[in-house]
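> structure here, sequence nowhere to be found:
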């Protein structure tokens, strides 16, 4: 089976699959993502897919089930995986990161455009904890506010390329404790913090607690709405469904082989 990974959820799933003796191959987009699985027996491939390359990958590796455990905001690969698996007749399963319950005082934005406004950004010190891919959206605001960005250490060059001054890019690896997050916010003294609905693994619960402690407005971007053919936030349910789909695929393969054998005998 194939596992679209690079997240803590994909690591947990790969661990259980290994324990169950189910072969898997994970795909990630960075070398940092590869390190998540360094003590596990499965194969890990660092790549970025297009529709043809994903189809080729699934066919070459004989994939019978694909589990998408990508980041909640990695909608491009999720949409691509759903499209290609549907075309190839391969089951698609979504292992979704559970959300964090948001306090009523948290400002919730339905999309990026809702925070790219004078009312949120203009004239303020803003800490962005939105991931490096979203930083180009904030580039045009550099002359109207002071932007800081916290990203993964390996993403610092990309953040600078996106237009954030190097001295305002903080490379830190998650997860951070409450105390670590608190010290960072106190040192930067932001007037606004913008984050994504990235769940516990993305540190949202800690950010919410620190924002409340310091009285700093916190904006959270909602997850992009996607309709999955199958989705669960429960690891046990995902593993059980993997087993069920793999068993069905194996039975179908055996049936097709038997039918081919009988046809050959008659001929």
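Right, received. Where do you want to start? Everything quoted here is computed from the prediction, not taken from an experiment.
> alpha carbons only for contacts and neighbour counts from here, please
Noted.
> now residue 234: how far from residue 97?
With the distance defined as CA to CA, to the nearest Å, residue 234 ends up 9 Å from residue 97.
> which of these two has more neighbours?
The residue with more neighbours, out of residue 234 and residue 97, is residue 97; 23 against 12, by other CA atoms under 10 Å.
> who's in contact with that one?
For residue 97, the contacting residues are 9, 69, 71, 72, 198, 199, 233, by CA atoms under 8 Å, 6 or more residues apart in numbering.
> wait, is residue 79 part of a helix?
Yes. Counting by DSSP: H, G, I helix; E, B strand; the rest coil, residue 79 is located in a helix.
> chain neighbours aside, what residue packs nearest to the spatially most central residue of the chain?
In the chain, the centroid-proximal residue (CA atoms, centre = their mean) is residue 71; its distance is 1.0 Å. With CA to CA, 6 or more residues apart in numbering as the criterion, residue 71 has its nearest non-adjacent residue at 6.3 Å, and that residue is residue 7.
> surely that neighbour touches residue 73?
No. In this structure, residue 7 is not within contact of residue 73 by CA atoms under 8 Å, at 11.5 Å.
> how about the helices in this structure?
Assigned by DSSP state H, the chain shows helices spanning 8-19, 31-34, 51-60, 75-88, 118-121, 156-161, 178-188, 204-214, 235-266.
> residue 220 against residue 105, yeah?
No. Under the criterion of CA under 8 Å, residue 220 makes no contact with residue 105, lying 11.0 Å away.
> dump the residue contacts of the nearest residue to residue 98 once chain neighbours are set aside.
Residue nearest to residue 98 in three dimensions, not counting chain neighbours: residue 233, with 5.6 Å by CA to CA, 6+ apart. Residue 233 sits next to 95, 96, 97, 98 when contact means CA under 8 Å, 6+ apart.
> hold the first one in mind and look at this next one:
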């Protein structure tokens, strides 16, 4: 009988894993999405949308649905879900694996300024005297920059926020990655961008803007990743996650 596997998803890696695992007999795959985007893409297998209600709610879900293993494949900045999963799996004794894409690292020619909070990022925009800023941070983080009067912003999002935050000077651009290098070069040139503000998300889908910035000497204000729970086994790719699940199957968790 197939064992139930909960994937905490929403990332490209999570969808890829669900695609591969849904075709295998050992696992019944359930992918959980936070539900913060309108009309989210459903994953292969079973999909649930919405929060669990904190650690207690997740513990209850794991127990009621007889979950045998959990893969945390949430975004590197979805920190709270990672902490909740670690505690819920500790309480229930259910195996947990974190799949997290490697962070970006600065290379020769990069002009990166690392920050650890959005407040610090907004202060860096002001202190650097940035004039034309590509803001690629997500809808929930826009409020930290809305009061900056000294810079013009090109705000790139997947979907429009409602209502639009009242920036003093801004243009709105709606697009979903991956973004090609040629397009990112053209974007920086067309809009005369001198500064990029973004998260250290890692991966390839949005990395082209960093190469284009390096080529043009554009400043990058980069928010570093939040802390994750210690002691959670972590892998960097889907192949390693599949190998971990194969080992679990060998010890009988799918029986």
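Received the coordinates, thanks. As the structure is a prediction and not an experimental result, all values here were calculated from the model.
> neighbour count: residue 220 and residue 105 of the first structure, which is higher?
Shown here are residue 220 of the first structure and residue 105; by other CA under 10 Å, residue 220 has more neighbours (24 against 11).
> ok, residue 201 of the first structure to residue 230 of the first structure distance?
22 Å.
> scratch that, residue 239 of the first structure
From residue 239 of the first structure to residue 230 of the first structure the distance is 13 Å (CA to CA).
> higher neighbour count, those two?
More crowded of residue 239 of the first structure and residue 230, by other CA under 10 Å: residue 239, with 19 against 13.
> quick one: contacts for the corresponding residue of the second structure for the more buried one?
Matched to the second structure by TM-score structural alignment, residue 239 of the first structure sits across from residue 242. The contact partners of residue 242 of the second structure, by CA under 8 Å, 6+ apart, come to none.
> and with 10 Å instead?
Residue 242 of the second structure is in contact with 17, 20, 21, 248, counting by CA atoms under 10 Å, 6 or more residues apart in numbering.
> kindly report the same for residue 86 of the second structure.
Going by CA under 10 Å, 6+ apart, the list of residues near residue 86 of the second structure reads 55, 70, 72, 80, 94-98, 228-232.
> what does residue 20 of the second structure give?
By CA under 10 Å, 6+ apart, the residues touching residue 20 of the second structure are 29, 44, 45, 238, 242.
> so among those, which ones count as buried?
29, 44, 45, 238 (16 or more other CA atoms under 10 Å).
> these two touch, right, the last one and residue 100?
By that I understand residue 238 of the second structure. Yes. With contact defined as CA atoms under 10 Å, residue 238 of the second structure counts as touching residue 100 (9.5 Å).
> give me the nearest residue to the aligned partner of residue 14 of the second structure in the first structure, chain neighbours excluded.
Counting by TM-score structural alignment, residue 14 of the second structure lines up with residue 10 in the first structure. Nearest-residue entry for residue 10 of the first structure: residue 69, 5.2 Å, with adjacent residues in sequence omitted and distances by CA to CA, 6+ apart.
> now for the residue mapped onto that neighbour from the second structure: which residues touch it?
In the second structure, the residue paired with residue 69 of the first structure is residue 73, using TM-score structural alignment. Counting by CA under 10 Å, 6+ apart, residue 73 of the second structure touches 7-15, 17, 31-32, 82, 97-101, 238, 241.
> can I assume residue 90 of the first structure is in contact with residue 229?
No. Using CA under 10 Å, residue 90 of the first structure is not in contact with residue 229, being 11.7 Å away.
> of the two, which one has the most company?
Per other CA under 10 Å, whichever of residue 90 of the first structure and residue 229 has more neighbours is residue 90, with 19 against 11.
> so who does the equivalent of that one over in the second structure touch?
Structural alignment places residue 90 of the first structure opposite residue 94 in the second structure (criterion: TM-score structural alignment). Shown in contact with residue 94 of the second structure (CA under 10 Å, 6+ apart): 59, 62, 63, 66, 67, 68, 69, 70, 86, 88.
> thank you, goodbye.
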